[in-house]
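Chemist: Quick one: sequence and predicted model below, then my questions.
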Amino acid sequence: MITQRVVIVVTASVVAVLAVVLMVVRWDDANKIAVVMSAVAAVAAVGVGIWAGLPTRRSGGRLRVSRTGKATTGSKGSANTGLSASGGLLTE
């Protein structure tokens, strides 16, 4: 959660600084800055899109769990026999 907040604060700060710069500089200079920043943002967006679409790296190891015991719970509870992991860590 901390990383997400840092990213949003940095992004908002960069946008605010750029907005102030574009308001302060002359029209011709603001136009040039806006064109360059738009090109940079477009390339970054394509790169992030490609990066997000790439498959994640798997560890390649198998997961084996044995003798974890018996799990019991009440009517509204949940039980764990000794292994808790996200779905991406479990093999099929």
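Modeler: Alright, I've got the coordinates. These numbers come from a predicted model, not from an experiment. Numbers count the residues shown, from 1 in each chain.

Chemist: Every contact and neighbour count from this point should use C-alpha atoms.
Modeler: OK.

Chemist: Which elements pack onto the lengthiest helix in the chain?
Modeler: In the chain, taking DSSP state H as the definition, the longest helix is helix 27-53. On a contact count with 3 or more Cα pairs under 8 Å, 6 or more residues apart in numbering; DSSP states H and E, helix 27-53 meets helix 2-24.

Chemist: roughly how far apart are residue 14 and residue 20?
Modeler: According to Cα to Cα, to the nearest Å, residue 14 stands 10 Å off from residue 20.

Chemist: then this one, side by side with the first:
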Amino acid sequence: NRGLRTVPKPAARFSGGARIFSLGGNFITNISASDFTWYSHLIRLNLQYNQVENIHPKAFEGLSNLEELYLGHNLLSSIAAGTFQPLPRLTVFYGNN
């Protein structure tokens, strides 16, 4: 827990090469269409235990390598149809609240 309220942009020296991104246990409430633009190499994304209420339908575009997505324990009541369509390699999804 780093007290984050938004998805941070990567430092210049890391410029998007991250493969695992753990943002669990913060205070993130919204996932925008551009939050993961810099993280195209991700294979695992953990957003559990935040306060996410909204995920933009295009939030995961460009994450075609993503295999694991953890969204459990947030405040989501619905997710737009097609939100996960850009994730052809997704094999693990945890969305329990």
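Modeler: Looks like it arrived, so ask away. All values reported here derive from a predicted model rather than from experimental measurement.

Chemist: Quick TM-score on the pair, please.
Modeler: In this superposition the chains share a TM-score of 0.18, using TM-score structural alignment, normalised by the length of structure 1; 27 aligned residues with a Cα RMSD of 3.9 Å.

Chemist: that older thread, buried set for the longest helix of structure 1?
Modeler: 30, 33 (16 or more other Cα atoms under 10 Å).

Chemist: orientation of it relative to helix 2-24 in degrees?
Modeler: 160 degrees (axes from the mean of the first three to the mean of the last three Cα atoms, to 10 degrees).

Chemist: Now the common contact residues for residue 14 and residue 20 of structure 1.
Modeler: Here residue 14 of structure 1 and residue 20 have no joint contacts, going by Cα atoms under 8 Å, 6 or more residues apart in numbering.

Chemist: Pull up the gap between residue 17 of structure 1 and residue 4 of structure 1, please.
Modeler: Computed as Cα to Cα, the residue 17 of structure 1 to residue 4 of structure 1 distance reads 20 Å.

Chemist: for the helix or strand containing residue 69 of structure 2, packing partners?
Modeler: Using DSSP states H and E, residue 69 of structure 2 falls within strand 68-70. The contact analysis (3+ Cα pairs under 8 Å, 6+ apart) places strand 68-70 of structure 2 against strand 44-46, strand 92-94.

Chemist: Determine the set of other helices and strands touching the last one.
Modeler: So that's strand 92-94 of structure 2. Right, strand 92-94 of structure 2 is packed against strand 68-70 by 3+ Cα pairs under 8 Å, 6+ apart.

Chemist: Now with 10 Å, please.
Modeler: With contacts defined as 3 or more Cα pairs under 10 Å, 6 or more residues apart in numbering; DSSP states H and E, strand 92-94 of structure 2 has these neighbours: strand 44-46, strand 68-70.

Chemist: I'd like to know which of those strands is closest to residue 55 of structure 2.
Modeler: Closest to residue 55 of structure 2 of those, according to Cα to Cα: strand 68-70, at 13.1 Å.

Chemist: No more questions from me, cheers.
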